[in-house]
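**Q** with the input below, show me the fold.
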Amino acid sequence: MGIHEIANPGASTPFGAGRDPARVVAFSDSVIAIAITLLVLEIRPPHDTSHLLHSLAALWPSYLTYVVTFMLVGQVWANHHIMFDHIRSADRVVLFLNTVLLMDIAFLPFATAVLAEAFRDGHGQRTAVVLQGTAFWFMDLLFNIIWWYACRDRRLIATNIDSAGVAAISRRFRLALAWLATGTLLGLLLPPLGVAVIAAFIPYYWLPIGGEIAKVRRRRGRGSRT
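**A** All right, here's what the predicted structure looks like:
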């Protein structure tokens, strides 16, 4: 640290200063781990144990919403790592946007509990699906904003990804916006269909991103020929 930085520490961290994103990822991992653990706490043991099997079966909305949300949050964790694998520096804008993203993730256990309760009671299902779907959609919107901001003029992007890889990740993130919006709107008409469309999001988004895989294969191929 230079003499000027010691005398004026604020000058070393202007608004756009870049930071190692490792701490951003570590903090995000912690918040995601807590949120994903809280999901299971929303599955309450049945009060009536005289017909325990029937009471456990009646909790199927809690099991369903738990699995869907757990797997989606797992995707968030995986794609968050994919995104920050290619972000070499995090300025204060990235820190702020990532904090809002984590705030949305922390909200998901509540939205999941509301959805399970609505399906169990048979009332308010449309509102519950829209609440859950909107939380998912807003989460993906923040992914898109963070990635767009980091890729703008390649100011914060690492050199280990080319333009094709950036475009492949961007397409995957943008498609998620349309997919989740469709499931949310369908939930207004037919709540089970809305949940099914959102759940169908899970297997596709666990697939690897083609642009990145192709780049890795090309590198390996060149390495094997040398």
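
**Q** from here on, contacts and neighbour counts on C-alpha atoms
**A** OK.

**Q** relative to residue 108, how far out is the most centrally placed residue in the chain?
**A** Among the residues of the chain, the one closest to the centroid is residue 76, at 2.7 Å (C-alpha atoms, centre = their mean). Residue 76 is 12 Å from residue 108, where distance means C-alpha to C-alpha, to the nearest Å.

**Q** likewise for residue 45?
**A** Counting by C-alpha to C-alpha, the gap from residue 45 to residue 108 is 20 Å.

**Q** for residue 181, same thing?
**A** For residue 181, the distance to residue 108 - C-alpha to C-alpha - is 17 Å.

**Q** for comparison, sequence B:
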Amino acid sequence: MKREPARVVAFSDAVIAIAVTLLVLEIRPPQDTRHLFHGLATLWPSYLAYVVTFMLIGQVWANHHVMFDHIRHADRVVLFLNTVLLMDIAFLPFAASVLAKAFREGQGERTAVVFHGIAFELAAILFNAIWEYTRHNRRLLATTIDSAGARAISRRFRLALAWIATGTLLGALLPALGVAVIAAFIPFYWLPISGEIPGTEPQHDGGGQA
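**A** Modelled structure (predicted):
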């Protein structure tokens, strides 16, 4: 049976939208309004966790569309892998909350950075699994992308595995450095991938995507 991926994308968009909305619920107003400015300033770990996690989830959303723009049919394996990916995305607000609390209280930062990084590393693994499965022998790919474009997307997705893993490992040693490396992932991965747009001629891509 040929199953169009439109419902997969719509369901994924809904889960991602809920996940980014839940992120802000972790940021609670200070109880002491007599020193409101100081109370708001001390919430900086929550602001940081919110911005970094929101932008990373935004990349997940953008790259999910890049991937499914070129998937012609979704079989049960794709549905299963995508469901596990969404389960991980729905977990990310909790990971962000753990990260913010650890930095706010000055305890457990290493564990929190590793925990947060592992959650995103799992998302990167699932992205690679879905894409490599669908592009194997081009069984499920549409004609909107050629082999060079498909390889460029694969390189971008694979690079995400190494990038996030590096940030996670560094976070186990120096939490602030780990967060910085993972945050540096944001501007680079918003860059377009050569050949991702239907109708354009793929060029050589030096990196990958997640």
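
**Q** which one of residue 45 and residue 108 of the first structure has more residues nearby?
**A** residue 108 (23 against 12; other C-alpha atoms under 10 Å).

**Q** run through the residues that contact the more buried one.
**A** Applying C-alpha atoms under 8 Å, 6 or more residues apart in numbering, we find residue 108 of the first structure in contact with 35, 69, 132, 135.

**Q** the second structure: matching residues for stretch 24-36 of the first structure?
**A** When the second structure is aligned by TM-score structural alignment, the counterpart of stretch 24-36 of the first structure is residues 8-20.

**Q** okay, buried residues for the matching stretch please.
**A** Within stretch 8-20 of the second structure, the residues that count as buried by 16 or more other C-alpha atoms under 10 Å are 8-9, 12-13, 15-16, 19-20.

**Q** with stretch 39-48 of the second structure instead?
**A** For stretch 39-48 of the second structure, burial by neighbour count (16+ other C-alpha under 10 Å) applies to 40, 43, 45-48.

**Q** and if you look at stretch 141-148 of the first structure?
**A** 141-144, 146-147.

**Q** which helix in the first structure has the most residues?
**A** helix 92-121 (DSSP state H).

**Q** check the mean deviation of that helix from the second structure.
**A** Between helix 92-121 of the first structure and its aligned stretch in the second structure, the superposed structures give an average distance of 0.3 Å (mean C-alpha distance after the TM-score superposition for the first structure).

**Q** and stretch 171-184 of the first structure, by the same measure?
**A** Stretch 171-184 of the first structure sits 0.1 Å off on average (mean C-alpha distance after the TM-score superposition for the first structure).

**Q** helix/strand/coil for the counterpart of residue 128 of the first structure in the second structure?
**A** Taking TM-score structural alignment, the alignment pairs residue 128 of the first structure with residue 112 from the second structure. Following DSSP: H, G, I helix; E, B strand; the rest coil, the label given to residue 112 of the second structure is helix.

**Q** state the distance from the alignment partner in the first structure of residue 189 of the second structure to residue 217 of the first structure.
**A** Here residue 189 of the second structure is matched to residue 205 in the first structure, going by TM-score structural alignment. Going from residue 205 of the first structure to residue 217 of the first structure by C-alpha to C-alpha gives 21 Å.

**Q** which of those two has more neighbours?
**A** Taking other C-alpha under 10 Å, residue 205 of the first structure and residue 217 do not tie; residue 205 has more neighbours (17 against 11).

**Q** just the element for the closest residue to the more buried one other than its chain neighbours, please.
**A** Among residues not flanking residue 205 of the first structure along the chain, residue 75 sits closest, at 7.1 Å (C-alpha to C-alpha, 6 or more residues apart in numbering). Using DSSP states H and E, residue 75 of the first structure falls within helix 60-85.
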